[in-house]
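**Student:** Need a 3D model of the sequence below.
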Amino acid sequence: MLSLHWPWLLLALPLPLFVYWLIPAQQQSHSQVFAPSLMMLAEQKTLGSQKPSWLVYVLMVAAWACLVLACTRPIYVGEPQAITETDRNMMLAVDISGSMAEEDMAVRGRLINRLQAVKVVLTDFIAKRKGDRLGLILFGSKAYIQTPLTFDLTTLEQLLNEAALGLAGKQTAIGDAIGLGVKRLQSLPESNRVLILLTDGQNTAGEIEPLQAAKLAAQAGVKIYTIGIGADELIKQGFFGPRRVNPSRDLDEPTLIEIAKSTGGQYFRARNLDELNQIYSLLDDLEEIEVEQQMIRPEKSLFHYPLALSLLLAFLIFAHQQGWFTRLTQIFLAQKEKANV
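**Tutor:** Okay, here's the model as predicted:
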């Protein structure tokens, strides 16, 4: 339906009538005070005889009405729509240390490194988080905030895909990443605070130990889900032929398990891309979204339509007063006569 934001401005519609009534009175009072010459009276008489045509009056009334209507700010109010709000705040802590360059994750028969696999899976995970506030922490030798908690999931996804291996150093500061995530989450009034930590190694850098950071997280009500990524077995070609190696020998699973357990979270093991994808799908079920339904009515502003019409009518009035239409008619008739001759 249509609605006016400032309907009281419609009271300005009769304003030109008051102006029209006041102008003759003012002219009459002036004529009583001053004694105009015959030439002035002749000029006034001449000017008074040149009254605007009825068409000009109609255009003036229509232009003023459109201008007043535009000032009332007309809006179109749509049908009620339900929106979903959640109070979940989730930080994603992603390891970008040098070990994440290990190519032991397969996609369509082609090996890719661990960070590339994380980007593939997290892209779909982020796209499903409509209504959640997500943040991104990247860590190596140091941890830093790549994206603060935000509803702008498109920007977060873009910054994740731009993350480069070794950008934060070659080592792994798991404790610092947890501490940074807790610092960002604990200041929020909402109770649903989640940190998802993904790494392929063990804590080799940083100023705080992982288990100590986990205690701080538990005190702040932050639930941590840890994910250990990396294959258990990989065949590599050596000087004496192919050999089996364990590319995840540096993964500190006991510490990751203890971190998740002490904060009420859970530890997951991702040996390949399918398991990693299943883990993030499982997180949807573990962390159910607290839904709050609200009804909104979308509004669309329409003031520019009557404003544009008012300007168009004002231009037509000006063109009529200047005699443009008469000149165009004369030119058209002259051209027509020439064509007939």
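
**Student:** CA only for contacts and neighbour counts going forward, please
**Tutor:** OK.

**Student:** thinking in terms of the whole chain, how far from its middle is the helix or strand hosting Leu47?
**Tutor:** Element membership of Leu47, judged by DSSP states H and E, is helix 38-49. From the chain centre to the centre of helix 38-49 is a distance of 65 Å (CA atoms, centre = their mean, to the nearest Å).

**Student:** What is the next helix or strand after it packed up against?
**Tutor:** Later in the chain than helix 38-49, the nearest helix or strand by DSSP H and E is helix 54-71. Judged by 3 or more CA pairs under 8 Å, 6 or more residues apart in numbering; DSSP states H and E, the packing partners of helix 54-71 are helix 304-321.

**Student:** which residues touch the helix it packs on?
**Tutor:** Under the criterion CA atoms under 8 Å, 6 or more residues apart in numbering, residues 56, 59-60, 62-67, 69-70, 325-326 lie in contact with helix 304-321.

**Student:** Can you give me the buried ones in that helix?
**Tutor:** Neighbour counts using 16 or more other CA atoms under 10 Å place 306-307, 309-310, 313-314, 316-317, 320 of helix 304-321 among the buried residues.

**Student:** for those residues, which one is nearest Gln202?
**Tutor:** Among those, Leu307 lies closest to Gln202 (CA to CA), at 66.0 Å.

**Student:** what ranges do the helices span in the stretch 1-150 of the chain?
**Tutor:** Counting by DSSP state H, counting those that start in this stretch, one finds helices in the stretch 1-150 of the chain at the ranges 15-33, 38-49, 54-71, 114-127.

**Student:** And those helices: which comes nearest Arg184?
**Tutor:** Nearest of those (CA to CA): helix 114-127, 18.7 Å.

**Student:** circling back: tell me the one of the contacts of helix 304-321 nearest Arg243?
**Tutor:** Ala70 (78.6 Å).

**Student:** Neighbours of that closest one, how many?
**Tutor:** 22 (other CA atoms under 10 Å).

**Student:** quick one, what contacts Gly201?
**Tutor:** Contacts for Gly201 (CA under 8 Å, 6+ apart) come out as 99, 172, 228, 248, 250-252.

**Student:** Now the second one, please; I'll put the structures next to each other:
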Amino acid sequence: MSWANPEYFWLLLLIPLFIGYRFWMTFKKREATLTFSSLDKLKGVSAGYKTWLTWVTPLLQIAAFTLFITALARPQLQNTTVEQYAEGIDIVISLDISSSMMAEDIKPNRLIASKELAASFIDKRISDRIGINVFARESFTVVPPTLDYNLVKNMLETVDLGMVRDGTAIGMGIATAINRLRESEAESKVIILLTDGMNNAGEIDPITAGDIAASYDIRIYSIGIGSRGTAPYPVDDPIFGRRYQNVQVNIDEEMLTQISTQTGGKYWRATDTQEYEEIYEEIDQLEQSEIEEVIYVDYEDQYFFYLLGGIFLVILAFVNERFVTRSPLFQP
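**Tutor:** Take a look at the predicted model:
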């Protein structure tokens, strides 16, 4: 509730003056019009309900006056509608699913952590089309860029090792993502490249793929996943069960830095889960959609109900004074 003319509420200060004036007129000393030798016989006479009803009239008048002042102040209901317009970004997350992603230097392992953090990143985006592609020795699109975030996250959940032959074709992973973005009309186009190794397969060299991305104004944010030195890798032995062996972590950081730099992006190294999460937060800040808000405010006047109530109380006070009590209490 809001008020268009709240200054009229100052008129409510007249109510105490009105009450004081009426009481002064009622109880001021008057000359007697009838003289009695004694009032003892009148002391036991009941005043009757009409005597009390005479007090109702001024109360109704005060209430009516209050409602009239409220109506003058123009009470309004305020309905606010906010419309948001966002210039969306097209994003493709290109995820390495080679066997080395089973290493557990990032808990619970590199692949699961990558999927969980990617899903959290998707939840924070607004009006961006997001797609997923995976690569090992070959690369393919899991889901093309779309605004259906539930679909993207559901399809991301199905990503697992063994979907393609083992290997690390980073150039193919970039090329597949480029193919999904090259005809995009979005203001900003981004590839988030996640890998834990070195390019050892595929027909397209990563540097060449980076040049192609730059020609389409596509930025590449690349993340090297894995600790420095060695990492525990699970091995299932048919006799002794699961055991772990330390494997060397080899990430071509120089190449990843080069392809990110030449496209206007950035390279990070994630050696643990906390760093991995912080990288996604930084990407989220770097790629903010421009959101424009248009606010519409609609006011609905409510004074009529107060005015109608005041008129009703005036009529009620008049009926009570002229036809019920017939002798108004505040008679000057």
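
**Student:** Pull out the buried residues from the contacts of Gly201 of structure 1.
**Tutor:** 99, 172, 228, 248, 251.

**Student:** export those residues to a markdown table and tack on secondary structure?
**Tutor:** Below are the buried ones among the contacts of Gly201 of structure 1 laid out as a markdown table (DSSP: H, G, I helix; E, B strand; the rest coil):
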| residue | secondary structure |
| --- | --- |
| Ser99 | helix |
| Thr172 | coil |
| Gly228 | strand |
| Ser248 | coil |
| Leu251 | coil |
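
**Student:** Taking the residues you listed together, which two end up most distant?
**Tutor:** Across these, no pair lies farther apart than Thr172 and Ser248, at 14.2 Å, counting by CA to CA.

**Student:** picking up where we left off before, between the buried residues of helix 304-321 of structure 1, which is closest to Ala213 of structure 1?
**Tutor:** Leu307 (60.9 Å).

**Student:** residue in structure 2 matching that closest one?
**Tutor:** Using TM-score structural alignment, Leu307 of structure 1 has no partner in structure 2.

**Student:** again, but for Arg114 of structure 1
**Tutor:** By TM-score structural alignment, Arg114 of structure 1 lines up with Arg110.

**Student:** mean per-residue distance, the helix or strand encompassing Val194 of structure 1 to structure 2?
**Tutor:** Val194 of structure 1 belongs to strand 193-199 when assigned by DSSP H and E. With mean CA distance after the TM-score superposition for structure 1, strand 193-199 of structure 1 departs from structure 2 by a mean of 0.4 Å once superposed.

**Student:** Residue range in structure 2 corresponding to that strand, please.
**Tutor:** Going by TM-score structural alignment: strand 193-199 of structure 1 matches residues 189-195.

**Student:** number of nearby residues for Val314 of structure 2?
**Tutor:** Val314 of structure 2: 19 neighbours (other CA under 10 Å).

**Student:** how about the contacts of helix 304-321 of structure 1 in TSV, adding distance to Ser49 of structure 1?
**Tutor:** Formatted as TSV, these follow (distance: CA to CA, whole Å):
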residue	distance to Ser49 of structure 1
Val56	15
Leu59	20
Met60	19
Ala62	24
Ala63	24
Trp64	25
Ala65	27
Cys66	29
Leu67	29
Leu69	33
Ala70	34
Phe325	21
Thr326	19
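
**Student:** which of those residues are buried?
**Tutor:** Using 16+ other CA under 10 Å, the buried members of those are 56, 59-60, 62-67, 69-70.

**Student:** Export those residues as a markdown table, with columns for distance to Pro242 of structure 1.
**Tutor:** Listed next are these as a markdown table, based on distance: CA to CA, whole Å:
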| residue | distance to Pro242 of structure 1 |
| --- | --- |
| Val56 | 95 |
| Leu59 | 91 |
| Met60 | 91 |
| Ala62 | 88 |
| Ala63 | 86 |
| Trp64 | 88 |
| Ala65 | 87 |
| Cys66 | 83 |
| Leu67 | 83 |
| Leu69 | 82 |
| Ala70 | 79 |
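
**Student:** Could you list which residues are in contact with Val143 of structure 2?
**Tutor:** 131-133, 152, 155.

**Student:** Now the buried members of those residues.
**Tutor:** Taking 16+ other CA under 10 Å as the criterion, what is buried in these is 131-133, 152.

**Student:** Which two among those are spaced furthest apart?
**Tutor:** Asn133 and Val152 (10.7 Å).

**Student:** now, which of the buried ones among the contacts of Gly201 of structure 1 sits nearest Leu195 of structure 1?
**Tutor:** Distance ranking of these against Leu195 of structure 1, using CA to CA, places Gly228 first at 14.2 Å.

**Student:** Tell me the counterpart of the closest one in structure 2.
**Tutor:** In structure 2, Gly228 of structure 1 lands on Gly224 (TM-score structural alignment).

**Student:** so what's the closest residue to that match other than its chain neighbours up against?
**Tutor:** In space, and not counting its chain neighbours, Gly224 of structure 2 is closest to Arg269: 4.7 Å by CA to CA, 6 or more residues apart in numbering. Applying CA under 8 Å, 6+ apart to Arg269 of structure 2 gives the contacts 223-226, 275-276.
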